[in-house]
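J.: sequence? don't have it. structure:
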């Protein structure tokens, strides 16, 4: 859509030959196509692709998505304005039908191929999460799923699925729904529809855009500062990026600033995009204000430039290689990420740079083919021109993708080998390690795995005590009651800690029932069992823990307190009061003193305090790449490949384990070791007695906890019986 500036031409343009210049102007005015836009699309997709293949070398390449958002806002608004200026409104059905014909055929094809490929290539642990996100991507709500998952502590160890990149397409589709609806409503309210003048429509569009963009940008800055994980994905933080392109379309149309100065501004815009791709990283608070650099860079590059051979920035972006990549950019974006995810599972050689180059070339070739033979024909297909047919075809395609994904996963899961093993087996789980004379080598045997790795992984998303753990920032103290019925109970056992305390509930619930005790659960995700100094900046975790410490110390019905936590946590300040802890040779940090404060308070209050030692942290060096159940799924014939040396699993300060050196002489202190239930003197195991030991890399699986219930009960017996 290149129509260069008329009144905005610089003196450098006027210095040329007038006849030649006028002829050039006429040629460019006669075309609405802007090849440099396709070149900019090429740049955007290449930034994203290079970032995904080499994140360590281009850590901010994700800004290519933001460039796409600006381009989309520009092109879509230009089209909507043209129609509204001519007719006084926007025919929503026709607009959405065009979006369907343009976007859905290829996206549904990629989702369909990915659904089938996932069960053939990925380990079983990834199937359910991939299925869930394929459904979300098909319905264009993937960004909201990822936003929810980003603050769900149980999902933090999950790996990116092969369709995670559909989050940006979901944002775009939501904008395509919202924006024309707002415009139609605004045209009706302002009377611009009746006026049917370009100026009235333009004014209405600009007013709506400025209001929408300002609100979105303000929210983006605020939300990125407060909830950065969610802010990256949610639609309201990104709307303003579309409005930048939209305002450019309304202000300049397809005209541009040209000349030497404008060309320099265009090069500066390119520099802003490349600088952000080079300087930004995953640690950058994004989008927020940081997104201004790549998006304004895109605006400047679209608005200003020159076409002089060699020096004109738009000349470079209009070259055939650039425009060809731009033509295929949508397909490249869709295909490249599944290749990134699948390739390491297909070959260990995929990590080498030359293999990555070959994969990128393959993606480009596949994208060229599918653009020509899938996207282009269906976009122009006459039988899809009626709006109702496009909508029906879209719905049918979505149903096909979702049903195929479900069927593929279900078919393969039905093929899991039957096993004689169950949790009741005398050599299942911990019992295999505890009874070597009866069970033999706990890693050997032909009984198989129970449950399968995929089912163990699912425990992260479907915990059996889902309502018994407070969210990290949930205000107040959340109580959950398990164990014996209140009418039958003789006293209470309280559980205090983070998710590493919650994971022991399958055993603690049963033990409490056996001893006719109520079980009061006071756990909170990502909240270490400590009491730090309170001040105005204290978060919900610190405030709640202080309240829990005081309440349990004063509650005569609480006889025993069980404390458990992760060996990895952030550093935090010490407690308010100077603790008079028993003498020890340990050098106690503020973190240690904060963790020992509640233990000391409850011991002073006469409570029996049982402290669980921290469990091993498995696969610490590779946890960003795979979870322990995934490792087992990949090495079912040799689960020993997933074990760790004991020393390698000690990755935190382990102050709870060392608490025995401080409180060991106290009569009402009880230390409950846990490492020996998962490790011997040399190794910590991924599989014991056919049971996968961890549901991720640090939380013991529910089935393994149940297998150790008898042993845990024996170790807790003195703490519970001493209180009666």
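T.: Sure thing, it's come through. None of the values given here were measured: they were computed from a predicted structure. Numbers count the residues shown, from 1 in each chain.
J.: going forward, measure contacts and count neighbours with C-alpha atoms only.
T.: Fine.
J.: now the strands: where do they sit in the stretch 401-550 of the chain?
T.: Listed in chain order, the strands of the stretch 401-550 of the chain (DSSP state E, counting those that start in this stretch) span 469-470, 480-483, 492-497, 518-524.
J.: what angle sits between the longest one and strand 492-497?
T.: Right, the one you point to is strand 518-524. If you take axes from the mean of the first three to the mean of the last three Cα atoms, to 10 degrees, strand 518-524 sits at 10 degrees to strand 492-497.
J.: Tell me the helices and strands packed up against strand 518-524.
T.: strand 469-470, strand 480-483, strand 492-497, helix 499-502, helix 505-514 (3 or more Cα pairs under 8 Å, 6 or more residues apart in numbering; DSSP states H and E).
J.: how about the ones you listed in TSV, adding distance to residue 5?
T.: As requested, these are exported to TSV (distance: least, Cα to Cα, whole Å):
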stretch	distance to residue 5
strand 469-470	60
strand 480-483	68
strand 492-497	66
helix 499-502	62
helix 505-514	70
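J.: So which of the ones you listed is nearest residue 325?
T.: With Cα to Cα as the criterion, residue 325 lies closest to helix 499-502 of the helices and strands packed on strand 518-524, at 47.4 Å.
J.: Quick one: distance of the closest one to the chain centre.
T.: Helix 499-502 sits 22 Å away from the centroid of its parent chain (Cα atoms, centre = their mean, to the nearest Å).
J.: these two touch, right, residue 590 and residue 597?
T.: No - at 10.3 Å, residue 590 does not count as touching residue 597 under the criterion of Cα atoms under 8 Å.
J.: on that earlier part again, now the helices and strands packed on strand 518-524 in TSV, with distance to residue 601 and mean neighbour count?
T.: What follows is the helices and strands packed on strand 518-524, written out as TSV (distance: least, Cα to Cα, whole Å; neighbours: other Cα atoms under 10 Å):
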stretch	distance to residue 601	mean neighbour count
strand 469-470	23	22
strand 480-483	22	19
strand 492-497	13	24
helix 499-502	19	25
helix 505-514	23	21
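J.: The structure to be compared is supplied as follows:
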């Protein structure tokens, strides 16, 4: 059943026959694999550059994972069969020579470019990503930072793409040890069984985790290891005899290529990934590799074409350079034309070619380094540490610039958040389904007022808490992040599925408030930010939600409070710029541009249809009212980023603490009569 793993037969040469040739020849260069690398990196670059018609281009990373599992398993099992052991020093020395020098150059170039065009707070964050990248821990760092690979804000992180390199290196750290121990304990012939068990366990973990917290399944090495395992099994487990013949092998290869191409065209970021759907591109890649192995790489001539070989040889450098280039290009000019994207591609190819010729190839093939693995390893460790030190230096510099008076005002606006938002027990997270209440001004003898909603309700907490103290009222916060209180369907872009936890929390929260019978409910939420179905528009604009559906859902909730005789006031959502205001101001300040360049048109930041729908929702309910503070933010068709030297937003949609505090008089003027009536 399994391919023989003795010294005479580690890699098929023709139709599964064994060979007694030297290992270097038996496991030699495969042009089809080089071509598959070209396909993988081309798909990823096309996806990142926004090429239409290829929404599944991110699957190129999965192709790389399968190729890595195939090649590394072949090389290491060949070495075990010939020598009885893996030369770990040589293995890691080879990795260091090939990967680290060019990665260091890209890291330094990226940090230097960022220092010129990014806001200090941005550059501070980028330096953290650089340090993680230099230590091959990007995937872990991104998890702790709660970075969604597909979220719009991820497009501003020039080290985002290094997550996959971190996963690969973590695999390379564990895999040789697993193979060596497995071969010692279970014999080489039984390695396929061990790897199959390892692969199955990883896949099961992936399926379980992706249903609970997709980012962990996406970034974590243990939930990605099964893809490497499939590649390993594609090498170790021979094809059935009939498929090793030239024509069947060619059919298998073309089938694999067709399935892989279909996945790249049909699948998209809307698919929960990696999950069951990941099996298609992974097995398609494995089929291509196995078919090529059965025919000595000749099953698919397309992958051996000159252009495929040209790109395949540069795949690593192309992957490293392309993402920082497109990130910085889009920062300098958010709406790139097709020609400008082509220019970015040409620059990527030029830098990749220069890197291959001047850095990667000379060091990888250096005779002095090849014969001195310890020197290679020391050099590699030194380069990694140097990268971390360069990142640390950039971090210190960014902090120093950020502390300058003209930048400090902007940085402070981004850093300050309401107390209720930074208190974990007050702001329920995505996974929570049971509401908790946070009580404030508990010594007051007056009635209780409830603040209900999401983070856009929380942004009003500070002025409302001040009003409660002044009026001898108790204030209770019932809040959940990214959860609409309006009775509408919600599709979580972070969980990549319908937000069932929100539905459970919403029902429980409303029931709990009705039972408590507060004197008043103040409801506010990020109405313009909700995606109400997986097929709704996912652009970061104010037209994301269906106004009619939202208005009807809001009315159903308001009616429950009104029918119970509980006054309820809706604070309309604040204007939504759609881009990070402090970041924009920091960049403008850094480049000497006018700060007014960060102002946004009112027609873009507001949604008139939504305002009409919300007005209709409260119109015929006796105990429901709606307040709209939009005039406090926008005038003459413009919503400014700053007013009287105060930054109005702390990110792309939340108002700053300073803005909320300064709006207390307006809020009291509009809310006061309702509070007076409710507390008599």
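T.: That came through, no problem. Everything quoted here is computed from the prediction, not taken from an experiment.
J.: can you list the strands of the stretch 401-550 of structure 1 in TSV and add distance to residue 374 of structure 1?
T.: Converted to TSV, the strands of the stretch 401-550 of structure 1 look like this (distance: least, Cα to Cα, whole Å):
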stretch	distance to residue 374 of structure 1
strand 469-470	49
strand 480-483	55
strand 492-497	55
strand 518-524	50
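J.: Of those, which is nearest residue 559 of structure 1?
T.: Closest of these to residue 559 of structure 1 is strand 492-497, at 5.9 Å (criterion: Cα to Cα).
J.: For the counterpart of residue 650 of structure 2 in structure 1, which non-adjacent residue is spatially closest?
T.: Aligning on TM-score structural alignment places residue 650 of structure 2 opposite residue 695 in structure 1. Among residues not flanking residue 695 of structure 1 along the chain, residue 701 sits closest, at 4.7 Å (Cα to Cα, 6 or more residues apart in numbering).
J.: Surely residue 65 of structure 2 is in a strand?
T.: No - per DSSP: H, G, I helix; E, B strand; the rest coil, residue 65 of structure 2 lies outside any strand segment and is helix.
J.: quick revisit: residue 70 of structure 1: which of the helices and strands packed on strand 518-524 of structure 1 is closest?
T.: That would be strand 469-470 among these, by Cα to Cα, at 39.7 Å.
J.: how much does stretch 506-513 of structure 1 stray from structure 2?
T.: When structure 2 is overlaid, stretch 506-513 of structure 1 sits 2.6 Å from its aligned residues on average, using mean Cα distance after the TM-score superposition for structure 1.
J.: contact partners of that stretch?
T.: For stretch 506-513 of structure 1, the external contacting residues (Cα atoms under 8 Å, 6 or more residues apart in numbering) are 482-484, 493, 518-519, 702, 705-706, 708-709, 712-713.
J.: In structure 2, point out the residues matching it.
T.: Going by TM-score structural alignment: stretch 506-513 of structure 1 matches residues 462-469.
J.: Run the chain-centre distance for the matching stretch.
T.: 37 Å.
J.: before we move on, what about stretch 278-298 of structure 2?
T.: 28 Å.
J.: Buried residues, that stretch. List them.
T.: Within stretch 278-298 of structure 2, the residues that count as buried by 16 or more other Cα atoms under 10 Å are 278, 281-298.
J.: So for residue 666 of structure 1, which of the strands of the stretch 401-550 of structure 1 sits nearest?
T.: strand 492-497 (19.1 Å).
J.: mean shift of that closest one relative to structure 2?
T.: Mean for strand 492-497 of structure 1 is 1.6 Å (mean Cα distance after the TM-score superposition for structure 1).
J.: Point out the other helices and strands that that strand packs with.
T.: strand 518-524, strand 558-564.
J.: repeat that with 10 Å
T.: strand 480-483, helix 499-502, helix 505-514, strand 518-524, helix 540-554, strand 558-564, strand 608-612, helix 709-721 (3 or more Cα pairs under 10 Å, 6 or more residues apart in numbering; DSSP states H and E).
J.: equivalent range in structure 2 for that strand?
T.: Going by TM-score structural alignment: strand 492-497 of structure 1 matches residues 448-453.
J.: Hmm, residue 377 and residue 371 of structure 1 touching each other?
T.: Yes - counting by Cα atoms under 10 Å, residue 371 of structure 1 touches residue 377, with 8.6 Å between them.
J.: What about the residue mapped onto residue 174 of structure 1 from structure 2, how many residues nearby?
T.: Residue 174 of structure 1 maps onto residue 170 of structure 2 when the alignment is built from TM-score structural alignment. Per other Cα atoms under 10 Å, the neighbour tally for residue 170 of structure 2 reads 17.
J.: Residue 657 of structure 1 too?
T.: Quick note: residue 657 of structure 1 (other Cα under 10 Å) scores 20 neighbours.
J.: How about it: what's its closest non-neighbour residue?
T.: Per Cα to Cα, 6+ apart, closest to residue 657 of structure 1 is residue 613, 4.4 Å.
J.: Which residue in structure 2 aligns with that neighbour?
T.: Aligned by TM-score structural alignment, residue 613 of structure 1 pairs with residue 572 of structure 2.
J.: That match is in contact with residue 613, isn't it?
T.: No - the criterion here is Cα under 10 Å, and residue 572 of structure 2 misses it with residue 613 at 11.2 Å.
J.: rewinding a little: and residue 590 and residue 597 of structure 1? which has more neighbours close in?
T.: residue 597 (24 against 15).
J.: Tell me how far that one lies from residue 656 of structure 1.
T.: 12 Å (Cα to Cα, to the nearest Å).
J.: Quick check: neighbours shared by these two?
T.: Common contact partners of residue 597 of structure 1 and residue 656 (Cα atoms under 10 Å, 6 or more residues apart in numbering): residue 529.
J.: The stretch 301-450 of structure 2: helices as residue ranges?
T.: 306-313, 315-332, 338-355, 361-364, 367-370, 373-402, 405-415 (DSSP state H, counting those that start in this stretch).
J.: Single out the most deeply packed of those.
T.: Stretch with highest mean neighbour count among the helices of the stretch 301-450 of structure 2: helix 315-332 (a mean of 22; mean count of other Cα atoms under 10 Å).
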